[in-house]
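K.L.:
model this:
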Amino acid sequence: MRIDLHTHSTASDGSDTPALLVRNAAAAGLDVVALTDHDTVGGHAEAAAALRDLGAPLTLVTGAELSCRIGGVSMHMLAYLFDPDEPELRRERELVRDDRVRRARIMVDKLRALGVPVTWERVEELAGDGAVGRPHVASAMVELGVVPDVASAFTPQWLANGGRAYAEKHELDPFEAVRLVEQAGGVSVFAHPAAVKRGEVVPESVLVELAAAGLDGIEVDHADHDADTRARLRDLASGLGLLATGSSDYHGTRKTVLLGENTTAPEVYEEIVSRATGAVPLTGR
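P.N.:
Model (predicted):
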């Protein structure tokens, strides 16, 4: 089985619609794909409808990637198969999603002060109905020729954490995120915990504490982790009794990574499904 447990659609900052993402996942030969847009479940219904029409044996795992912060450091928490209507987790997702607009406006203002003629109207157009994020601001910068691609905007010169045009947003405490995901019947996995090229990462001592607080797993096989990092994280996960997942973190054309570039072992996926009580995977024909 080929299982990719981390992808994004136009419901947040990916370039594929949820329906196109499902079709592309099937075309890439995946057996299981998880839709984990940032702080929203807005793409789930469209993805589920596309799955019903697909006519291929693909399984869809519903989820989200929750924005968290601890000790001034941003981190992301993947949440799988939770009840999307559980009130506390739903309220927190809405707080983060709504604050994304304020944050993006501030980043646009900072860029304009730096001489970059980005407009809020264009960023809104690029976000469409999805949750606006830094990649939409970065895409507007690419259109203006300020940077050659989206990744090049995520530097200290521009939009990286602490960068000249960076702005913070409302984010969950990760311990609260683990609690809320569990309360909603879901499974929590710390996303790309050692992605140092994105900026500062939380120390491993926090990961140890999160494991004690009920964290289910960590994302080990990821494009932002080199071979040595993967080996270290796999040993750490084993020592802490955590699940070790792998995934693409696919964003369509906004990143060069391909669907299924990294995958999760079938036995790990089965354990995730067995732990979840908030929702079940959706299966195509």
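K.L.:
Please make it C-alpha for all contacts and neighbour counts, starting now.
P.N.:
Will do.
K.L.:
Pick out the residue nearest the middle of this protein.
P.N.:
Central residue of the chain (Cα atoms, centre = their mean): Glu65, 4.0 Å from the mean position.
K.L.:
May I see the buried residues of the strand or helix carrying that one?
P.N.:
Using DSSP states H and E, Glu65 falls within strand 59-70. Of all the residues in strand 59-70, those buried under the rule 16 or more other Cα atoms under 10 Å are Thr59, Leu60, Val61, Thr62, Gly63, Ala64, Glu65, Leu66, Ser67, Cys68, Arg69.
K.L.:
Contact partners for the last one?
P.N.:
Spelled out, that is Arg69. Neighbouring residues of Arg69 by Cα atoms under 8 Å, 6 or more residues apart in numbering: Met75, Glu171, Leu172, Asp173, Pro174.
K.L.:
For the last one, grab the count of nearby residues.
P.N.:
Burial of Pro174, expressed as a neighbour count using other Cα atoms under 10 Å, amounts to 24.
K.L.:
what number of residues lie near the closest residue to Val208 other than its chain neighbours?
P.N.:
Once flanking residues are discounted, Val208 sits nearest to Leu240: 7.1 Å by Cα to Cα, 6 or more residues apart in numbering. Counted with other Cα under 10 Å, residues neighbouring Leu240 total 16.
K.L.:
How about Asp31?
P.N.:
Counted with other Cα under 10 Å, Asp31 comes out at 18.
K.L.:
please give me the structure for this one as well, since I'd like to look at both together:
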Amino acid sequence: MSTVRGGAPVIDLHAHSTVSDGTETPSQLLASASAAGVNVLAITDHDTVGGWDEAAAAAAEHGVGLVRGIEVSCTWRYASVHLLGYLTDPHDPDLTAALARARESRATRLQRMVDKMAADGIPVTYDEVLAQVAPGATPGRPHIADALIASGVIAHRDEAFREWLTDDSPYYVGHWSPDPIQAVELVRAAGGSPVVAHPFTRTRSGGLTDDLLERMAEAGLVGLEAFHRDHGPEEIARATALADRLGLVVTGSSDYHGSGKLNRLGENTTTPEALAVIEARSSGVTQVLRP
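P.N.:
Prediction:
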């Protein structure tokens, strides 16, 4: 059972399991959250709700509140943008179709990335990458990193992203995904609350302008994830100022991937007041599960 730190609940609204590119199953993820003292955790796998049922059962077992969510991959002018969608209807046909199309495109793009890397002498094959993807999981760039780790080329995923897997790498290949405004509309139509993940991260090429965020707010955006490992003081200040001007909530989270990244559960958190707004702006079809 997780504990409350300093009288306030520990709310972490961004974490991944093996259903996408995390290294822990949904059950292991919730056990880790409990051990880390997290009171409320969001499972937000990339473009899939496939871990929701297992996570819900584990949340009840470990006494951790659960926010069921997704991280929707978006593209804006060739730049990658990520949108967290909380408490959506998992059966909404339009959102489900968009997520399925994105997952299929992600898989085919990995083959092209690996081919480009291999042609430059980087020792990795597509079969080695597929061996790193759990059954039914959404494939992604971290699985290329895992293949390189397995073969002893690098020691950690972060090395692969610094050298070869960033958006501006010569090996980067895009994949189909909705634009951020469309993604906000899809999440809202599915009854959920959309929040931009790490909007100003320094590890990706830019693209999220104030004008785009204003348009997303007009479409129904609920918040900005200001407190994140990839945000320094300047990025946090920019995100919080924009949130205040646009009437958005500010969230914080770990973006935990298990052993795949250095991020630790609960290292950045969200206030109960912000979570209450996210709940209020959702339709109630999917609700926060509380212990």
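K.L.:
Shared with structure 2, which of the contacts of Arg69 of structure 1?
P.N.:
Contacts conserved in structure 2 for the contacts of Arg69 of structure 1, counting by both residues aligned by TM-score structural alignment, their matches' Cα atoms under 8 Å: Met75, Glu171, Leu172, Asp173, Pro174.
K.L.:
What lines up with the last one in structure 2?
P.N.:
Put plainly, it is Pro174 of structure 1. Alignment note (TM-score structural alignment): Pro174 of structure 1 maps to Pro180 of structure 2.
K.L.:
Would you mind listing the residues in contact with its match?
P.N.:
By Cα under 8 Å, 6+ apart, the contact list for Pro180 of structure 2 reads Cys74, Thr75, Trp76, Val81, His82, Leu83, Met216.
K.L.:
what does Pro148 of structure 1 give?
P.N.:
Counting by Cα under 8 Å, 6+ apart, Pro148 of structure 1 touches Val142.
K.L.:
Which of the three states applies to the residue mapped onto it from structure 2?
P.N.:
Alignment note (TM-score structural alignment): Pro148 of structure 1 maps to Ala155 of structure 2. Classification of Ala155 of structure 2 using DSSP: H, G, I helix; E, B strand; the rest coil returns coil.
K.L.:
what residue of structure 2 takes the place of the residue nearest to the centre of structure 1?
P.N.:
Looks like Glu65 of structure 1 aligns to Glu71 there (TM-score structural alignment).
K.L.:
in what helix or strand does the aligned residue in structure 1 for Ala42 of structure 2 lie?
P.N.:
Counting by TM-score structural alignment, Ala42 of structure 2 lines up with Ala34 in structure 1. According to DSSP H and E, Ala34 of structure 1 maps onto strand 32-35.
K.L.:
returning to what we had before: check which helices and strands the helix or strand just after the strand holding Glu65 of structure 1 sits against.
P.N.:
Of the helices and strands lying after strand 59-70 of structure 1 in sequence (DSSP H and E), the nearest is strand 73-80. Contacts defined by 3 or more Cα pairs under 8 Å, 6 or more residues apart in numbering; DSSP states H and E place strand 73-80 of structure 1 against strand 59-70, helix 174-183, strand 187-190.
K.L.:
any chance of the ones you listed in CSV, with distance to His251 of structure 1 too?
P.N.:
Converted to CSV, these look like this (distance: least, Cα to Cα, whole Å):
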stretch, distance to His251 of structure 1
strand 59-70, 13
helix 174-183, 23
strand 187-190, 18
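K.L.:
for those, which one sits closest to Asp249 of structure 1?
P.N.:
strand 59-70 (10.3 Å; Cα to Cα).
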